[in-house]
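Novice: model the structure of this input:
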Amino acid sequence: MERRTFMAMLTGGIVAAPLTAEAQQAAKVARIGYLSGNLASGPHLPEAFRQGLRELGYVEGRNVVIEYRDAEGKFERLPALAAELVALKVDVILAGGILSGRAAKRATRTIPIVFVAADPVGSGLVTSLARPGGNVTGLSFLAPELVGKCLEQLKQAVPGVNRVAALWQPGASGGERTEKDILRGAEVAARALGMRPQFVEARGPADIDRAFSDMTRARAGALTVLTSVMFFSERRRLVDLAAKNRLPAVYPYREFADAGGLMSYGPNVGDLSRRAATYVDKILKGAKPADLPVEQPTKFELVINLKAAKALGLTIPQSVLGRADEVIQ
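Specialist: Below is the predicted model of the structure:
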């Protein structure tokens, strides 16, 4: 009797052991919600995020599941998509851009949110960069001095320019005060470089053609494009219109130069997406978003497209080429 009892306990233990191990393994599967305004405009960004997760030991389908929700450029859908992720009870939400971050923040006050966005303080996502507060933190790719630096690179690459158009989208940076600061900074920088700025706004894709007509009518000699998710999505169109109107242009992200734009100067958004995985990892391991300071870009890369320069009949000075992080032939 005692032997049978012992054997039953032993057998039961042997059977239960793997079940317990399986249960523990199943419990370790993290669920991440990925909220995007337009995945098709930057498929390399979720891939960069997944790469960051892999570097930290996460394997999709084994110990992490990513639930994607994509507004496909229809940003008004973001609140409903954010609500879907909340209903799925994901462990953390990654939000790409200000609008995605806002939608996620409105949908939940408890699920941690990690953003990669332009102006998290001005847009109200966080109370401060050092102490985000609440359930939101992440990485900012906005540096107030970036527009001035872009204009400086443009002037050095095309020294003869004296009229420059600045294409901007109202509301793109998230905060009205930040927007004013950026525009004021652009004007001061342009005049300091001996250029007359012309601010041209485009509220949506339908305004882009008209914006370029305004530039040519004002006889702009060059173009700088300010930070905007919409402009990022429409980058091929912007690059084509700049070429068609023979406008040397500087853009805030390398993706524009990759698409055929003359030059770009700014943070590497793909690298920021990869680094967002570090925030997600810390949160999954118990860190609170409120205790994780917002990371700001520290490295800016200059990319020059010589094919675009040749098409515009430009010779980029060797001093500028020598400083470039990458030269596209």
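
Novice: okay, CA-based contacts and neighbour counts for the rest of this
Specialist: Fine.

Novice: which residues are in contact with stretch 66-85?
Specialist: 31-40, 60, 93, 99-100, 103-104, 106-107 (Cα atoms under 8 Å, 6 or more residues apart in numbering).

Novice: of the residues you listed, which belong to strands?
Specialist: Arg31, Ile32, Gly33, Tyr34, Leu35, Ser36, Ile93 (DSSP state E).

Novice: give the contact list for the fifth one.
Specialist: Translated: Leu35. Here Leu35 is in contact with Tyr68, Arg69, Asp70, Leu78, Leu81, Ala82, Ile93, Leu94, Ala95, Gly96, Ser100, Ala104 (criterion: Cα under 8 Å, 6+ apart).

Novice: circling back to that earlier point, farthest pair in the ones in strands among the contacts of stretch 66-85?
Specialist: Arg31 and Ser36 (16.2 Å; Cα to Cα).

Novice: more neighbours, the two?
Specialist: Neighbour tally, Arg31 and Ser36, criterion other Cα atoms under 10 Å: the higher count belongs to Ser36, 26 against 20.

Novice: I figured the more buried one was touching Gly96, is that so?
Specialist: Yes: between Ser36 and Gly96 there is a contact at 5.3 Å, judged by Cα atoms under 8 Å.

Novice: show me which of the contacts of stretch 66-85 are buried.
Specialist: Among the contacts of stretch 66-85, the ones that count as buried by 16 or more other Cα atoms under 10 Å are 31-39, 93, 99-100, 103-104, 107.

Novice: for the comparison step, fold the sequence that follows:
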Amino acid sequence: MKNAKKLLALLLSAVLLAAFAGCGNSGGTAQSQSEEKKLKIGLVKLVDHPSLNEINDSIKTEFEKLGTNVEFIEKNANGETSTLPSIMQSLTGAGVDMIIPIATPTAQAASAATSAIPIVFAAVSAPIEAGLTTSLEAPDKNVTGVSDEIPVEDIFKLAQTLTPDVKTFGFFYNSSEINSVTAVDKAKKFCDDNNIAYKEATVSTTADIQQAASSLANDVDAMFTPIDNMVASAMPTYIDVTNKANVPVYVAADSMVKDGGFATVGINYTLLGQQVAQMADKILKGQKISETPIETMREYSNMVNMKEADLLGIHIPEDVKANLTVLVD
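Specialist: A predicted model of the protein is given here:
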């Protein structure tokens, strides 16, 4: 009998020890799950200007909503493309898990720097022409992202509605930005097809903008500037020149209208940033870049800067106003 009691006590002790051990292991598993690895993302923009800043902030905000444990290493080339290779080298050296470059030159530098770290770009208007992929549907160079291809024809159709008397357009842009060159080529085709005359002037530094814009503005009826990072970063200088010449400037980004451009059919860059973050999150969780098609923003807004319209003496009929998505006062 005593032996039976001793055996029962030993069995109970063993069961209790196993139960406590199980609790300990369960706690360890929960702790390891809560201490999920923090992923590092290199977030790089070419320059400070409203469109790029809007994208940058939107990406970070969307990642907070997604709840993925990430740390952003933010870099800014301050408009100096020559610094981009060293910036990318510093990120690869830091062992980032992903690079999110904002704008075409930044994405090109990231692609040149690594073929191992996933790259998800934001705001590249012409990914194929920029050499980032040979296919939008099946990216083949470790690079995908969200394009901000602009509806050039729609912008010029809007111009024909708002300023029908324009005979000659002036194209003003940085010829070193492939995104700008591609957009201007589309603008030239539209003008050629519609018997509209055009002239152009290009800049290579922001210091060139005032003189080059002044020369062109005095020789045309209206200007067109695509999503050009260099010009966008110096909009006050640009618009001061064109206003003195009494020439409206059609642009390709909503922020450029807010900064003094006359009108656009443009992109909402907050939505673009959200789209980039959602794509990047999927790739961080294991989705292959080659199976992640490059997306293009298709939600455009017709925007007119009414302050510029008043300043330039451009009358916009009420029936035309009714069809504008956004009016900037």
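
Novice: any idea what the TM-score comes out to?
Specialist: Overlay of the two chains. TM-score (TM-score structural alignment, normalised by the length of structure 1): 0.87; 318 aligned residues with a Cα RMSD of 2.5 Å.

Novice: verify the stated contact: Thr182 of structure 2 with Ala126.
Specialist: Yes: Thr182 of structure 2 lies in contact with Ala126 (Cα under 8 Å); the separation is 7.1 Å.

Novice: out of those two, which sits in the busier spot?
Specialist: Neighbours were counted for Thr182 of structure 2 and for Ala126 using other Cα under 10 Å; Ala126 has more, 21 against 17.

Novice: sec struct for that one, please.
Specialist: coil (DSSP: H, G, I helix; E, B strand; the rest coil).

Novice: in structure 1, what sits opposite it in the alignment?
Specialist: In structure 1, Ala126 of structure 2 lines up with Asp119, judged by TM-score structural alignment.

Novice: check contacts around that match.
Specialist: Applying Cα under 8 Å, 6+ apart, the residues near Asp119 of structure 1 are Ile98, Ser140, Phe141, Leu142, Ser173, Gly174, Gly175, Thr178.

Novice: what's the counterpart of the fourth one in structure 2?
Specialist: Yep, that's Leu142 of structure 1 we're talking about. Using TM-score structural alignment, Leu142 of structure 1 pairs with Glu149 in structure 2.

Novice: ditto for the fifth one
Specialist: Alignment note: Ser173 of structure 1 maps to Ile178 in structure 2; criterion TM-score structural alignment.

Novice: correct me, but its match touches Gly131?
Specialist: No: if you go by Cα under 8 Å, Ile178 of structure 2 and Gly131 don't touch, sitting 9.9 Å apart.

Novice: of these two, which one has the most company?
Specialist: More crowded of Ile178 of structure 2 and Gly131, by other Cα under 10 Å: Ile178, with 20 against 13.

Novice: and the strands in structure 1?
Specialist: Applying DSSP E to structure 1 gives strands spanning 30-36, 64-70, 92-96, 113-117, 136-140, 163-168, 196-201, 222-225, 249-251, 263-266, 301-305, 326-328.

Novice: and those strands, which is most packed in?
Specialist: Greatest average neighbour count among those goes to strand 249-251 (a mean of 30), per mean count of other Cα atoms under 10 Å.

Novice: and it, what does it pack onto?
Specialist: helix 146-157, strand 222-225, strand 263-266 (3 or more Cα pairs under 8 Å, 6 or more residues apart in numbering; DSSP states H and E).

Novice: and the counterpart of Leu129 of structure 1 in structure 2, how far is that from Val184 of structure 2?
Specialist: Aligned by TM-score structural alignment, Leu129 of structure 1 pairs with Leu136 of structure 2. Relative to Val184 of structure 2, Leu136 of structure 2 is positioned 21 Å away (Cα to Cα, to the nearest Å).

Novice: and if you look at Lys167 of structure 2?
Specialist: 17 Å.

Novice: who's more crowded, those two?
Specialist: Val184 (21 against 13).

Novice: what segments of structure 1 are helices?
Specialist: Here structure 1 has its helices, by DSSP state H, at 2-27, 44-55, 78-87, 98-107, 146-157, 176-192, 208-217, 229-233, 235-244, 254-258, 269-284, 306-311, 318-323.

Novice: buried stuff in the last one?
Specialist: Read that as helix 318-323 of structure 1. So, applying 16+ other Cα under 10 Å, buried residues of helix 318-323 of structure 1: Leu321.
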